[in-house]
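Q: requesting a structural model of the entry that follows:
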Amino acid sequence: MKTALYRAMLRIRMVEEEIARRYPEQQMRCPVHLSIGQEAPAAAFGLALSADDRAMSTHRSHAHYLGKGGDLEKMIAELYGKSTGCCGGRGGSMHLSDERAGFLASTAIVGNSIPVGVGVALAQQLRGESALTCVFLGDGATEEGAFYEAANFAALRHLPVLFVCENNLYSVYSPLSKRQPAERDLCTLARALGVPAEQVDGNDAQAVLAVAQRAAAEIRAGGGPRFIECMTYRWREHCGPHFDDDLGYRPTGELAAWQDRDPLPRLAAELALTDTDRQAMIAEIGAEIDRAFELALAAPYPDESTVFDAIYRTELSS
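A: You can find the predicted model right below:
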């Protein structure tokens, strides 16, 4: 399991680094929000979830999609707007969806996927299913009314929903200190709504996996919703492929301090991976990534005749 966890994190890191490298070519015509530096929660919760479980995500969804078993080739094609993408080229980076992988949706609107995920959990409960729904959210989403309403309903109905909050301290350029009172604690807030909550070091992959497995087991046993706050940090700009530490919105040295806590070498050291083993893993994943980009670039764009496909509308009767 440790090796699978490391590989999942390394794969996410390598995929997103390649997206960042190619993005300036101007062929991915959609915004991209990268999770470089905060791969551990996506990888760990992805391993803790079953194939029957469902997941919902945010605008920063690549890692969650891949962690849940999403198709890399379809994801890269989607970023290029190609017909072979997981949404047929219509969604782009912020609207990944793949029912086969149990990854139902991601959305660009902060907090928007939370009530949808709770609705999915309600359906699971009504059907008597043993599966759960995992809703990924950022710290900024806890400032939205949708979070409070959805968490309250989940607690009231004892729903099988797992709220995973990736607290990377910032909402675009605004730190928590500019958005929430200093004495506020997100886990205490969740508990006040009736949802058991726990905070974990989001850069300690093994610790995250242990919490994820325990929370999932408690939900499957009928324990109702859970809220897990993963303390982590994004290395690059809020939206885009570049580093933006020069803008001055982060304290001097903060990024470097979090980079020193990189979850990948941390877990590699615990695994005692040899350099040979690591290089073999890198080569294997690199070949998979290269093929995904080659296929995406060669794939066709959606045909113009399909522009109105999959659009819901109301027919007026004559």
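Q: going forward, measure contacts between C-alpha atoms and count neighbours the same way
A: Will do.
Q: what about the strands in the chain?
A: Counting by DSSP state E, one finds strands in the chain at the ranges 54-57, 103-106, 133-138, 161-167, 170-171, 174-175, 197-201, 226-231.
Q: and these, which is most packed in?
A: strand 54-57 (a mean of 28; mean count of other C-alpha atoms under 10 Å).
Q: please give the structure of this sequence too, so both can be compared:
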Amino acid sequence: MIMSDFPSKEKALGMYKKMYEIRKYEESIYYLFLEGIMPGTIHQSTGEEASAVGMLYDLSHEDWMASTHRPAGHDIAKGISVKAMMCEMFGKAEGCCGGKGGAMHTGDISVGAMVANAIVGGNLPIAAGVALAFKMQKKNNVVVCFFGDGASNEGSYHETMNVAGLWKLPVIFVCENNLYSATTSISLTCLQENVAADRAAIYGIPSEVVDGNDVLAVNEAATRAIARARAGEGPTILELKTYRHGGHSRNDACGYRPKEEEAEWFAKDPVVLFRKKILEHGVITEEELQKEEAAIEQEIEDAVEYAKQAPFPANEDALINVFKEDDE
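A: The predicted model follows:
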């Protein structure tokens, strides 16, 4: 990228701060679970921050997003506060889903973040349905739908791609290809190297393979795909090559991953690389940046303390949002 192509200071710094916020939130969650302070389980997106921020940074709250069982980065990038996320993780009433969702079911429709779907590939037809609604209502909004490499082998994936391509739905399908479906290398389950992009032509959908650890490359691809969708030209499949720093879930020690592979990908840490890039472009000084980072770290510490003290849902709240037939 040449100097003239670099984003404005406001956008570059804004994207970095959001990436850093996601990273520090995930780190905080990790230690809270490790110490036994927080209940449940987690599927973290540490190392995939560029994917979430690059794709979602330019969307409005009227544009919707569908996430997976690994939703924290997507939700924070879409606009859910770390306080609401942290309260949800502690099962508190002020959580983004009222304390009922936990780590795999966060979301907030008010910012366009559909509640995450933990079924592999389960969010794909839902995202297509929302996109169809936008099209039928003649709205100029789009849907961004994330899925993992493993979901590209699900029946729901192929059915959704077929319909989305046929009906030219305003949806961007984003494959976060982190090389592993849970603990299994994607090379053992798919013949194609680019598991989503190489099969896109079957459905008449254009595709791109993007460096998923480069937030600017992701954002540029997102800009093109979003413009196509808004113009009525239909969906795009973006395959972002990235790598999760941790295991599939918190009990996964990653013994199946070659150490050389891990070292290669950890050296391409998206947060570290973008931090270096904004300093090189004179967006901000090191001292100023450290102050911004410290403020984010304090925000997350405050969110943890707030969530610990926040009230649990009332017992009767268990009946809210549950289908109940009329007694008559």
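Q: sorry, back to before: CSV for the strands of structure 1, including distance to residue 240 of structure 1?
A: Shown next, in CSV, are the strands of structure 1 (distance: least, C-alpha to C-alpha, whole Å):
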stretch, distance to residue 240 of structure 1
strand 54-57, 18
strand 103-106, 18
strand 133-138, 17
strand 161-167, 19
strand 170-171, 14
strand 174-175, 17
strand 197-201, 25
strand 226-231, 22
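Q: of these, which is nearest residue 115 of structure 1?
A: Ranking the strands of structure 1 by their distance to residue 115 of structure 1 (criterion: C-alpha to C-alpha) puts strand 133-138 first, at 9.2 Å.
Q: next, name the residue at the spatial heart of structure 1.
A: residue 64 (3.2 Å; C-alpha atoms, centre = their mean).
Q: quick check: closest non-adjacent residue to the residue mapped onto that residue from structure 2.
A: Using TM-score structural alignment, the partner of residue 64 of structure 1 in structure 2 is residue 74. Spatial nearest neighbour of residue 74 of structure 2, excluding adjacent residues (C-alpha to C-alpha, 6 or more residues apart in numbering): residue 52 at 5.0 Å.
Q: how many other residues sit next to the residue mapped onto the one you found from structure 1?
A: Under the alignment (TM-score structural alignment), residue 52 of structure 2 maps onto residue 42 of structure 1. Other residues within reach of residue 42 of structure 1, judged by other C-alpha atoms under 10 Å, total 29.
Q: and what of residue 51 of structure 1?
A: When neighbours are counted by other C-alpha under 10 Å, residue 51 of structure 1 registers 15.
Q: quick one: contacts for whatever residue of structure 2 lines up with residue 31 of structure 1?
A: In structure 2, residue 31 of structure 1 lines up with residue 41, judged by TM-score structural alignment. Counting by C-alpha atoms under 8 Å, 6 or more residues apart in numbering, residue 41 of structure 2 touches 33, 103, 249, 250.
Q: in these, which residue is surrounded by the most others?
A: Neighbour-wise, the contacts of residue 41 of structure 2 (other C-alpha under 10 Å) top out at residue 103, 26 neighbours.
Q: residue in structure 1 matching that one?
A: Under TM-score structural alignment, residue 103 of structure 2 pairs with residue 93 in structure 1.
Q: ok, now residue 148 of structure 2?
A: Using TM-score structural alignment, residue 148 of structure 2 lines up with residue 138 in structure 1.
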